[in-house]
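# structural data only, the sequence is not supplied:
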């Protein structure tokens, strides 16, 4: 019957509502009009109490999204009434005020214009807490995976890649699309790499065999480890560890740099062994405990150790004992000899010494401590057989002694030769001086001779007139005047000759003797220029001197004369070629109370720049075969810088003349010549 069926259906729905584990609430307007027992149990309220409540009585003040409950509830109810069922998390409140998390589903019941909201509420507090814990664990796992220094992946019991990090994708250059939004099967990853030509370690196998080999590895229950050389040349070390219940944790490390370092280390080790084997010296390295760590064959050869006595870790004391027992350290108690050297070694101080062994071989022993980060690590020592070197050094020492003796002899000969050349140059200068003086004497003496002859003729003529008795007063007066004039001329000529002879005598004596005395610079310069006037006039030169008469020196006038003579000769020979208006000026001035500056300046052609540094070199001349010996300026330099104790420099510009500037002490230094 229709009525019975309808009642049964209502009863059935009521039974379902009553037995439902989720809380069911019917909302009409602002109040609940119905609920089930699960709702009473969930909120801790009776049915009557619940039917008096509004949604706000069963809610927290604010919701998870930050909205207040009234605003959030109104929004969800409005959407539900518009025909859009809602499902959301809701912060609920029990009768005792405690809060808990619920999942709420709202649906609209519209019957004959009457709208009600059916709310299905499930307590998800424990589930959300479990999810939160799981998320935290997953986040920690993700942080761990992303900060792992290599690639890492987790394959579950179904052979699906369920976890990985970005370093794995980068390192293996895996296709990103394979991992986006899904957990690929390990087979799919292997197949993608095989198609790209990866897994070169299985290059001899077909693609099917490669895949089968890889699947066998991850399906086994034993750890595995192998290296992959990728197509780009990088080397990946793959390690897998089985997980209880099925699956594998796989790690990948890029060991390309490690392989390169290992290869370089092996290469360097090979080179080190080759160097040690071919070193001419013996070498040993002891650690901080004075135990042998490293050595070469030269160590055994130089010190004559038997190979059986040398091994890594042998104490230094044992090796000292072997040497002591062989008499290497001389006579004495063996233990005392060993302990003495052992105490020195324990100081770990750098040392170097030579030791002649009983076989007459001499060894150079050099030791140096090894430090790392400020900490003593050991001691390295080299042993060099220098027996032949010692022989060569002795022979070289003898050769050097003989060479020094020969050099001394040749130097003495050279000095004698130089002295002879300087004497020859002096004699040549003196000869030139004599010739000039002789020419200068001819004029006053000749004039005096001519005047005396004329006076003699006048006297004879006067005497004849006296004898004849026809002497007149006018004749007497004429004779007296002629005699007076002749006497004056003869006196002037002879006085000039006498002055010239005196100057020449002084210059000649000074240059011949080179004795030290006090003299006035002005007087000496005038004397030497007077003796050279014939040569100066013959060259068509003008010479002027600006020398204060009060300047007095305690020095060597002879060498000083020679300096002036050589400078004049040098100017005549070199300075005025092609010039008719040559002029030489000699100036002297005091630098201070003890030093004099003399400038010898000409207005000649100057000295080429490339010759300035060679002017004072012996035998350097630009007039070889034309009167230049190359010794004049060298003599000037030697006299000024050694005997007179001064210095000399040149100031010259080609085409604008030359100045020789000498700075000389008024008191010459005392030397062996004195």
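Great, that's in hand. For clarity, every value in this text was computed on a predicted model and none was experimentally measured. Numbering: from 1, shown residues only.
# CA only for contacts and neighbour counts going forward, please
Fine.
# now do the contacts for residue 295.
By CA atoms under 8 Å, 6 or more residues apart in numbering, the contact set of residue 295 is 276, 282, 283, 284, 285.
# just the ones of these in strands?
Among the contacts of residue 295, DSSP state E puts 282, 283, 284, 285 in strands.
# turn these into TSV, columns for neighbour count and distance to residue 509.
Putting the ones in strands among the contacts of residue 295 into TSV (neighbours: other CA atoms under 10 Å; distance: CA to CA, whole Å) gives the following:
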residue	neighbour count	distance to residue 509
282	23	75
283	24	76
284	19	79
285	21	80
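# and the residues you listed, which is closest to residue 189?
Nearest to residue 189 among these is residue 285, at 53.8 Å by CA to CA.
# closest to residue 270 out of the ones in strands among the contacts of residue 295?
residue 283 (16.9 Å).
# how near is the closest one to residue 351?
15 Å (CA to CA, to the nearest Å).
# one more: residue 527?
72 Å.
# those two: which is more packed in?
Applying other CA atoms under 10 Å to residue 527 and residue 351 shows that residue 527 carries more neighbours, namely 19 against 12.
# and the more buried one, that's in a helix?
Yes. Counting by DSSP: H, G, I helix; E, B strand; the rest coil, residue 527 is part of a helix.
# shouldn't it be in contact with residue 505?
No. Residue 527 lies out of contact with residue 505 (CA atoms under 8 Å); the separation is 9.6 Å.
# which strands and helices lie in contact with the strand or helix carrying residue 545?
Secondary structure from DSSP states H and E places residue 545 in strand 542-546. Counting by 3 or more CA pairs under 8 Å, 6 or more residues apart in numbering; DSSP states H and E, the packing neighbours recorded for strand 542-546 are strand 583-590.
# longest helix in this protein, please.
When the chain is parsed with DSSP state H, its longest helix is helix 387-468.
# who are the packing partners of that helix?
By 3+ CA pairs under 8 Å, 6+ apart, helix 387-468 packs against strand 362-372, helix 473-513, helix 521-531, helix 533-538.
# please redo it, this time with the cut-off set to 10 Å
For helix 387-468, the elements it packs on are strand 362-372, helix 473-513, helix 521-531, helix 533-538, helix 557-570, helix 632-638, judged by 3 or more CA pairs under 10 Å, 6 or more residues apart in numbering; DSSP states H and E.
# list the helices and strands the second one packs on?
When you say that, I think you mean helix 473-513. By 3+ CA pairs under 10 Å, 6+ apart, helix 473-513 packs against helix 387-468, helix 521-531, helix 557-570.
# export the ones you listed to a markdown table and append columns for distance to residue 23.
Formatted as a markdown table, the helices and strands packed on helix 473-513 follow (distance: least, CA to CA, whole Å):
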| stretch | distance to residue 23 |
| --- | --- |
| helix 387-468 | 108 |
| helix 521-531 | 138 |
| helix 557-570 | 134 |
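# tell me which of the ones you listed sits nearest to residue 24.
Of these, nearest to residue 24 by CA to CA is helix 387-468, at 110.9 Å.
# the closest one versus helix 521-531: what angle between them?
Computed by axes from the mean of the first three to the mean of the last three CA atoms, to 10 degrees, the angle separating helix 387-468 from helix 521-531 equals 70 degrees.
# what about residue 401, how many neighbours?
12.
# try it against this one:
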């Protein structure tokens, strides 16, 4: 009895082992195929290397990426496929990861087999298998979109930086910036040139000790930086410095600390200005002042000699009276032609003032004839600007009280409304009757006010000293006048008038030159000597050619003709030559000297050196032309809007690009409102932006759509407010870019991106389907091969088992017959009967043969199902029995249908209709059945696990039917937990899955949908309610077109 039990258990164990082995082979085969399908199905390149840096696994995406087949890659290293430089870098990085076992991620730019650049992220990590072998797993991910956005940001930053560098390099001032350790971080071109480094980029990282300064100069810069950092206030110092080219110059350095919100100094901003010219002017003025001191002393000595000479010539006055008259006429003519007004101002003892004398220059300056002002002296006071009238009266009173030389500068307003700047200087002399007389000159200094401000102080001091000397001389003259009879009183007045005129001529900052009719020099004042370099003795009797270059001779001859013919005064600007050979530019005022008898006795010239002014004017003109060429030449629209006092806006100007874009000339747009240019609707929109800029008080940028010249364009506009000295915004500078093309490009790019995404999804889907088809084809070949190999020995066993059974029955009959006829066998046979347990063998052997027959029959059924399912590798369309495909699929899934410890058997309810053969792709259709049935089994198992019910009745119902005579419907339903409504719409989307990462790819139903709809022209739908189960309905035509 024990032996029977042992043998029965042994027989059942063999059956279980065989069945488990078959299930294990099936699971392993499906797991490896599934893993390979997933790896080849991903769009990202994946590859695996062994410890010898050789490829052992690559997916299809990586093969396509580097343009090599799998056979060309597997077993090779980087040195077999790539250049040495790339291979060395890859080998070194992989070895580091192998050694440290650290995960590594990096971004790289590589070129694929088609020559296209890719910006990729490479992730590498080490994996160790059960045997302890190390493998390097690499995944590659495209970064094209992120990198593109990153590059766009970088491009905008580069543009902004280039614009800032352009602005800095075009500012006519040296600018630099350092860190808190006085290390240069940058500068503009102007500073780089001063520092002798040439390129501003070379300044970074240097200190003042690295630049061509002296050590003491570098220490001075350091000290200046330190003071600014400590005080957190700007520092300004003026120091001499030796430049890189060896020049000695004066520099004004302003150091400004840049602080953060907490007041910590982050950087130092500095400006450096070369003030050498200003210093040289100060030195020149000092030298001029000293020279004037010397000349005043010399002049005083000369005047003393003149007085002595006059005393000696008193007895000869009768003889020289005619000469005095001639001189008087000449001086009167000079007085009439001096570009100013000579006057004699008298303040009576009773406080009344009058003008005993005013030259004809009054008409030019005051636009009044001298007779009118002599008749009404109040006109002189009334012309003075009301803001300066009190100052004028105080200065007169001070001069009258102290009898000091009087000088005054201010504005006058003429009856015509014009405003002028005048400069007047005179000396007071108190008369015996208590009155005071000032002899002086009024000059129109409107164009010279700024240029001669420094010289004014020097000349004012000189005037004071000359006045003192003149006063002494006049006192001597008064003593002499006592000795002269009344008949010489006129002569004395003429002499005094001549002396005053001579003093005025000598003291004027303008060069005074008197020519005779042959244009020989007859008079040459000190200012002329300063300008041309010739002393009076060197210049007297020289012809005009000695200071006029040959190129201007013809112009001078025409001028001589006009002057000698008394055609009036002239003003010309010419180039002249100094004694040192230097060419200067001078402004000449020329007037003929006409005697009482209307005879021209010579020419008087007033000369001003305007070389610096002309050069400055030429430079400014060049700069203006340069900026104007940029303003008019750029393609960017630039426009200027004036902000009126009432807050309204009118256009002041715009450049050529704006004219071209809008179709309106800039001159036509001046003083027009936005509505007049762009119409009421668009003009109102534009006005709102101007108001927004005005209210914000800062630069604003915005995009706007405007219709100009009949076409709508998109513009990127920037408005920048400008403020006046009071901080009020008085003007808006605007720039606009036409970004219509860019906007259209963005739209096109977005559309192309959507099309590419669609194409990519289709490509991925096609790729996955191809991979799945290839996998199923390989699986079909494998299954067909295995089925064929199993089928032969099984047929041999199944075919012979009936014969074995018959032979066994015959032998058993023979044994029983022997037992009946020979009940007492010999001892040896009796012993063997007991050893083999003959009674058990006689009953168990038939059962054993029946069991073997049942097992062989089961194997034949499984092989038949496998052969049916192996039609997956059949790519051609053919007519098949749908029911066979469903049954073969159920046969393969039977292991999952059987009862388990945690659940009962899943009941399969078949309701097959009477269907004809269907024209289809059988392998692909079986794949659809496999996906849907496998999902139904997953759902039922998950429902049982969640509900924790072991007594549930899980079912799958399969129903087929013929509809409309030309279509077949297959219903596959389960009584699981159903599908939520929010998920149902995504069931057939690629990569959508509710399963864990290791259990599903999300491609099963997506591929099934494509097989049914695209390959068979049918439909597939899902009907489900959460908690009520799910039903998939597949409809395909009987015949494919």
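Sure, I can see it. Predicted model only: the values in this text are computed from it and were never measured.
# superposed, what's their TM-score?
For this chain pair, the superposition-based TM-score is 0.37 by TM-score structural alignment, normalised by the length of the first structure; 299 aligned residues with a CA RMSD of 4.9 Å.
# beyond the strand holding residue 545 of the first structure, next helix or strand please.
Counting by DSSP H and E, what follows strand 542-546 of the first structure is strand 552-555.
# all strands for the stretch 501-650 of the second structure, in order.
511-515, 521-524, 570-577, 583-594, 600-609, 637-643, 649-654 (DSSP state E, counting those that start in this stretch).
# returning to that earlier point: closest one to residue 383 of the first structure among the helices and strands packed on helix 387-468 of the first structure?
That would be strand 362-372 among those, by CA to CA, at 4.8 Å.
# show me which residues of the closest one are buried.
362, 363, 364, 365, 366, 367, 368, 369, 370 (16 or more other CA atoms under 10 Å).
# could you dump these into JSON lines with distance to residue 405 of the first structure added?
Below are the buried residues of strand 362-372 of the first structure laid out as JSON lines (distance: CA to CA, whole Å):
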{"residue": "362", "distance to residue 405 of the first structure": "30"}
{"residue": "363", "distance to residue 405 of the first structure": "32"}
{"residue": "364", "distance to residue 405 of the first structure": "31"}
{"residue": "365", "distance to residue 405 of the first structure": "35"}
{"residue": "366", "distance to residue 405 of the first structure": "36"}
{"residue": "367", "distance to residue 405 of the first structure": "39"}
{"residue": "368", "distance to residue 405 of the first structure": "41"}
{"residue": "369", "distance to residue 405 of the first structure": "45"}
{"residue": "370", "distance to residue 405 of the first structure": "47"}
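# quick revisit: shared neighbours of residue 527 and residue 505 of the first structure, anything?
residue 499 (CA atoms under 10 Å, 6 or more residues apart in numbering).
# about what we covered before: which one of the contacts of residue 295 of the first structure sits closest to residue 464 of the first structure?
Out of the contacts of residue 295 of the first structure, the member with the shortest distance to residue 464 of the first structure (by CA to CA) is residue 282, at 122.7 Å.
# mind checking how far the closest one is from residue 365 of the first structure?
10 Å.
# and the strands in the stretch 1-150 of the first structure, which stretches?
23-28, 31-35, 86-93, 99-111, 114-123.
# and the last one, what other elements does it pack with?
Of the remaining helices and strands, those touching strand 114-123 of the first structure by 3+ CA pairs under 10 Å, 6+ apart are strand 23-28, strand 31-35, helix 37-43, helix 69-81, strand 86-93, strand 99-111.
# mind doing that once more with 7 Å?
strand 23-28, strand 99-111 (3 or more CA pairs under 7 Å, 6 or more residues apart in numbering; DSSP states H and E).
# ranking those by burial, who's on top?
Most buried of those, by mean neighbour count (mean count of other CA atoms under 10 Å): strand 23-28, with a mean of 22.
# what angle separates that strand from helix 69-81?
Using the same axes, to 10 degrees: strand 23-28 of the first structure against helix 69-81 is 80 degrees.
# just the angle between the host helix or strand of residue 380 of the first structure and strand 362-372, please?
Using DSSP H and E, residue 380 of the first structure maps to strand 375-385. Angle, strand 375-385 of the first structure to strand 362-372, by the same axes, to 10 degrees: 160 degrees.
# other residues contacting strand 375-385 of the first structure?
Here strand 375-385 of the first structure makes contact (CA atoms under 7 Å, 6 or more residues apart in numbering) with 281-288, 302, 348, 362-371.
# re earlier: make a markdown table out of the helices and strands packed on helix 387-468 of the first structure and add distance to residue 316 of the first structure.
As requested, these are arranged in a markdown table below (distance: least, CA to CA, whole Å):
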| stretch | distance to residue 316 of the first structure |
| --- | --- |
| strand 362-372 | 14 |
| helix 473-513 | 78 |
| helix 521-531 | 82 |
| helix 533-538 | 90 |
| helix 557-570 | 75 |
| helix 632-638 | 66 |
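# now the nearest residue in space to residue 50 of the first structure that is not next to it in sequence: how far from residue 47 of the first structure?
Distance criterion CA to CA, 6 or more residues apart in numbering; nearest residue to residue 50 of the first structure, sequence neighbours excluded, is residue 32 at 6.9 Å. Residue 32 of the first structure is 10 Å from residue 47 of the first structure, where distance means CA to CA.
# the more surrounded of these two?
Ranked by neighbour count (other CA under 10 Å), residue 32 of the first structure and residue 47 place residue 32 first, with 22 against 17.
# I figured the more buried one hits residue 51, correct?
Yes. Under the criterion of CA atoms under 7 Å, residue 32 of the first structure makes contact with residue 51 at 5.0 Å.
# so residue 798 of the second structure is in which element?
Going by DSSP H and E, residue 798 of the second structure is part of helix 740-821.
# quick one: name whatever helix or strand follows that helix.
Criterion used, DSSP H and E; the element after helix 740-821 of the second structure is helix 827-836.
# from the contact counts, what lies against that next one?
Partner elements for helix 827-836 of the second structure (3+ CA pairs under 7 Å, 6+ apart): none found.
# which residues does residue 34 of the second structure contact?
So residue 34 of the second structure contacts nothing (CA under 7 Å, 6+ apart).
# which strand or helix spans it?
helix 2-41.
# could I get the buried residue list for that helix?
33, 34, 37, 38, 39, 40, 41.
# stretch 763-778 of the second structure too?
764, 765, 767, 768, 769, 771, 772, 773, 775, 776, 777, 778.
# do stretch 120-133 of the first structure as well
Under 16+ other CA under 10 Å, the buried positions of stretch 120-133 of the first structure are 120, 121, 122, 123, 124.
# now do stretch 438-447 of the second structure
Buried residues in stretch 438-447 of the second structure (16+ other CA under 10 Å): 438, 439, 440, 441, 442, 443, 444, 445.
# where does the fourth one sit: helix, strand or coil?
Residue 441 of the second structure falls in the strand class when you classify it by three-state DSSP.
# cool, thanks, signing off.
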